[in-house]
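Q: I would like to see how this sequence folds:
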Amino acid sequence: MATSAHRAGAYFRDIKKQGGWRHDRTTQGYIEEASRFEENAAGSLLRTRIKPA
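A: Purely as a prediction, here's the structure:
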């Protein structure tokens, strides 16, 4: 939920409240964990279609 909400532009405080987390760092951890899969070298391979030769 935190990742999807963050991607959709939800406010940090709203994500934190919805998740029931007391600490900012906990909420931020969920958001950062998901972004690791978006911002890596292999991610571009998954997003690119290879054209047949």
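Q: when you work out contacts or count neighbours from here on, use the C-alpha atoms and nothing else.
A: OK.
Q: which positions within stretch 24-39 qualify as buried?
A: Going by neighbour count (16 or more other Cα atoms under 10 Å), the buried part of stretch 24-39 is 27, 31.
Q: and for comparison, fold this next one:
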Amino acid sequence: MNKKGITWGWEVIGKIILVLVIIVVLIIAIGLLTGKSNEFVDKIRNIFIFGG
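A: Sure thing, here's the model as predicted:
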């Protein structure tokens, strides 16, 4: 029962990390495509680091 709980927790953490990685990759890709990478990525980075 305890082992099951730990496994479930890691699955959730893994999914959250995966989603965050995908979001960051998309943000960087969009930034590069629009040519506004610096300003846009800095804003997003500030949101992630400072919570907005």
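Q: could I get the TM-score for this pair?
A: Comparison of the two superposed chains (TM-score structural alignment, normalised by the length of the second structure) gives a TM-score of 0.35, and 30 aligned residues with a Cα RMSD of 2.8 Å.
Q: buried stuff in stretch 20-30 of the second structure?
A: In terms of neighbour count (16+ other Cα under 10 Å), stretch 20-30 of the second structure has its buried residues at 24, 27, 28.
Q: count of residues packed around residue 31 of the second structure?
A: Burial measure for residue 31 of the second structure: 16 neighbouring residues, criterion other Cα atoms under 10 Å.
Q: quick one, helices of the first structure?
A: Here the first structure has its helices, by DSSP state H, at 2-7, 12-19, 24-38, 41-47.
Q: go on, the second structure?
A: 2-34, 37-50.
Q: chain center to the longest one, what's the gap?
A: Taking Cα atoms, centre = their mean, to the nearest Å, one finds the center of helix 2-34 of the second structure at 6 Å from the center of the full chain.
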